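**Student:** Any chance you could fold what I've pasted below:
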Amino acid sequence: MTLTFYAALSVSPSSMRKTFARLEDGYGSLEPLENIMFTPISGGEKAHQTIRELNDHVGINIMFDSGGYEVQVGNKTFDELQAYLHDFYGENHWGHRYVLPDNVPVSQDSSEVVQRKVEQTADISALFYRQMPDPLKPRALAVVQGHTQDQLQHCLNKYASLDGLQHVGFGSFGTSGVSNGVNMLTTEAYHNLEWAVNQAHEAGLSVHAFGVGGPTSIPLLYHAGVDSFDTTSWMRSSGYGNVFFPFKSRYNASHRTKRGGNLLTKDELPHIKAETEHECPFCQEMSQLRSSRWNRIMHNLIVIHEMTNRVEDMTREEILKAMDEESKYRRRLKKVTSSNKSEVSI
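**Tutor:** Below you'll find the model as predicted:
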């Protein structure tokens, strides 16, 4: 199975250009940025122009996100989102994927509100798909929402009936943080994800996982069978001084905040690099990670890309051995692996 990483870019046009330039100059390859998640409704005209120029000059694959997050946090209404996507998709046919409009249930929603959002997402996505230009339909991606398997099945049944639809995405993770803006791979969400992936694959649909993808969650996504995922963690976490290493929980390299993970020291750096078999131009010295947010960004991006490739060639036992003993995602992976083995033996 192949797992594809989409680097979510939700930054200013100048930062977009700087991200590509720094990676190419320092790393010598743009491969970690070959697949990009971009949200048109969140960016202005300059951002649209910049991502189009990057696409034309570098040849990247752009997934246009629906912007359901903007509805989720209250910045836009669902009606405004639909109208915007109708116009933008109709005028821009150069994308690799087109995410259909979705109304995201959050953890605090009542069961009635969740049901309404699920039905609204499925019905509007189906209508929106039928109205899309024919050349875009094979590139459309419909979002599966729901807190129960019946709700997920409702979406999948609706989408499986759409002639020519090839891709769906899973968006019903747990949410936390300010305005419910952070997706979490809870135990319930993981089981729903794994179940939905199996159902979608049986229907011939690929599955994308939205907005989850730290180093310790990638093995769970792979184990669940998803085909692709996106995350902003490589950039967002670096702003808090945090750095990633393959299969490990985050470390705090800036030593300026208590919001990060364990503190990373100069003496520990060579050991953690050797243990995780990671090496990149942006983590040669501790001073690079401590003082430069951009070095942390580039380093984290490379780690996520590297892990996505490595996990495909590892057994579950090798993955569990590589992960931190105290990692909650390791415990979750071990638990679901053990459960699956028990089911097989019965």
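
**Student:** contacts and neighbour counts: CA atoms only from here.
**Tutor:** OK.

**Student:** Sketch out the strands for the stretch 101-250 of the chain, chain order is fine.
**Tutor:** For the stretch 101-250 of the chain, the strands defined by DSSP state E, counting those that start in this stretch occupy 140-144, 167-170, 174-176, 182-184, 206-209, 228-231, 242-243.

**Student:** Now do the longest one: which elements does it pack against?
**Tutor:** Identification of packing neighbours for strand 140-144 by 3 or more Cα pairs under 8 Å, 6 or more residues apart in numbering; DSSP states H and E yields strand 97-99, helix 111-131, helix 149-160, strand 167-170.

**Student:** Would you mind finding the most buried of the ones you listed?
**Tutor:** Highest mean neighbour count among the helices and strands packed on strand 140-144 (mean count of other Cα atoms under 10 Å): strand 167-170, with a mean of 25.

**Student:** One more, so I can put them side by side:
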Amino acid sequence: MFEFLHAPTKHSKEKKLQLWLGQSVRARVVSAEFDELKGQPLMLSLGEAVHRPQYLQKIFSKPLKPQFGVDGPLMLDSGGFTMMTNPDGALPIQTIADVYRDTDADLFISLDFPPGFDETEQERSDKYRRTQENLEFLLQELGTEKLIPVVHGRTIDEVSANIDVIKARSSSWAWVGVGGIVPLLRQKNDSRLSDGRHAREHVSSIVRQTKEAFPEHNVHAFGVGAPSTILSLMALGVNSVDSIGWRSAANFGTIYLPGRPARFPTKSGIKTRHTRPALTEAEIELLENCLCPICKHCSSVEERLAKLNSSYVPRAAHNAWVVLSEVRSLESAIASGEHHHFLSSRLPSHWFSLLNL
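**Tutor:** Down below sits the predicted model:
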């Protein structure tokens, strides 16, 4: 088993950070095609077997790393969120335990039931109880070495109560997850979180509560999107996140650049049918200095733009490299004490204002 980068303690000088590239089992594994991306942590999900039950035998009953060209760490998600949206296809907990027991994944996620926005306190309580029952079952079947419990909560008291249950189940967890971040930030139908500021403040509170409760643990945030959100959550205290944002942006036709929102790889002033902005002169300069697996082989910015405009794979490779580089840059900034300056150059004010720097 590979050695993980551990979260810092109050006595440590370094903060090790980890980004897991979210990957669909139905999609091309771009990270396996480029030397610069091989060995990066990858995340797959059993949720794909909810929509396509044949994948249980076709894919998940066999070693996963050889199938997807994985040279580095592999995390396997239970697919809890997918099952919540498609309950008719939900996988039995025993099936999940059997897959986890035989998988070559390095970590796997306990089956959780994220609380919905329009649910009553009792409905949420029922979901927390089912999540806790699943954790107890998987703990008995698999132990704590690779299993990640997940913290949920729509209030501070709910988060605290669920943290207490995880602590009571075992004192030897190596990892703890923070769930429900994506729907919180999307702010759907929750009057208590009626604007983005309140949603971000609640996410910040959940992360800090979890980190304070598990100061020596790896704390992982699930389903994080844009680079700015990844950096924000890491600055708040998580040291591990997974994201499919790099793939989603590439599929949409856009690219990442350091400290910038996703952009179409087109110069400003050129008429396009796209709604997102094209590249400004400053962003063109950033692209000229890019050393990703695609850009570094191009002799001009025009060639870079042409490559990135040509298809999904170049954009995905570029985006993965950029977001991984941003995480490494944050890690270096923390080590050198320059994280305040770095984060102020990368984060929108609504995230930066939440940090106690």
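
**Student:** Drop the TM-score for these two in here.
**Tutor:** With the length set by TM-score structural alignment, normalised by the length of structure 1, the two chains reach a TM-score of 0.79; 310 aligned residues with a Cα RMSD of 2.9 Å.

**Student:** As CSV, the strands of the stretch 101-250 of structure 1 with distance to residue 124 of structure 1 would be great.
**Tutor:** Listed next are the strands of the stretch 101-250 of structure 1 as CSV, based on distance: least, Cα to Cα, whole Å:
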stretch, distance to residue 124 of structure 1
strand 140-144, 10
strand 167-170, 14
strand 174-176, 23
strand 182-184, 23
strand 206-209, 19
strand 228-231, 23
strand 242-243, 39
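
**Student:** And those: which comes nearest residue 127 of structure 1?
**Tutor:** Among the strands of the stretch 101-250 of structure 1, the nearest to residue 127 of structure 1 by Cα to Cα is strand 140-144 (11.1 Å).

**Student:** Find me the equivalent region of that closest one in structure 2.
**Tutor:** Strand 140-144 of structure 1 corresponds to residues 147-151 in structure 2, going by TM-score structural alignment.

**Student:** can you tell me which residues contact the residue most central in space within structure 1?
**Tutor:** What sits nearest the mean C-alpha location of structure 1, by Cα atoms, centre = their mean, is residue 230, with 2.1 Å. Contacts for residue 230 of structure 1 (Cα atoms under 8 Å, 6 or more residues apart in numbering) come out as 5, 6, 7, 8, 37, 208, 209, 210, 211, 212, 213.

**Student:** hang on, the earlier thing: out of the strands of the stretch 101-250 of structure 1, nearest to residue 28 of structure 1?
**Tutor:** It's strand 242-243; of the strands of the stretch 101-250 of structure 1, that one is closest to residue 28 of structure 1 (Cα to Cα) at 20.8 Å.

**Student:** in terms of contact, does residue 269 of structure 1 touch residue 284 like I think?
**Tutor:** No: with contact defined as Cα atoms under 8 Å, residue 269 of structure 1 does not reach residue 284; the gap is 9.0 Å.

**Student:** between these two, who's got more neighbours?
**Tutor:** Neighbours per residue (other Cα atoms under 10 Å) separate residue 269 of structure 1 from residue 284, with residue 269 holding more: 16 against 13.

**Student:** where's the more buried one relative to residue 278 of structure 1, distance?
**Tutor:** According to Cα to Cα, to the nearest Å, residue 269 of structure 1 stands 11 Å off from residue 278 of structure 1.

**Student:** excluding its backbone neighbours, what's nearest residue 19 of structure 2?
**Tutor:** Nearest in space to residue 19 of structure 2, with sequence neighbours left out and distances taken as Cα to Cα, 6 or more residues apart in numbering, is residue 241 at 5.2 Å.

**Student:** Perfect, I'm done here.
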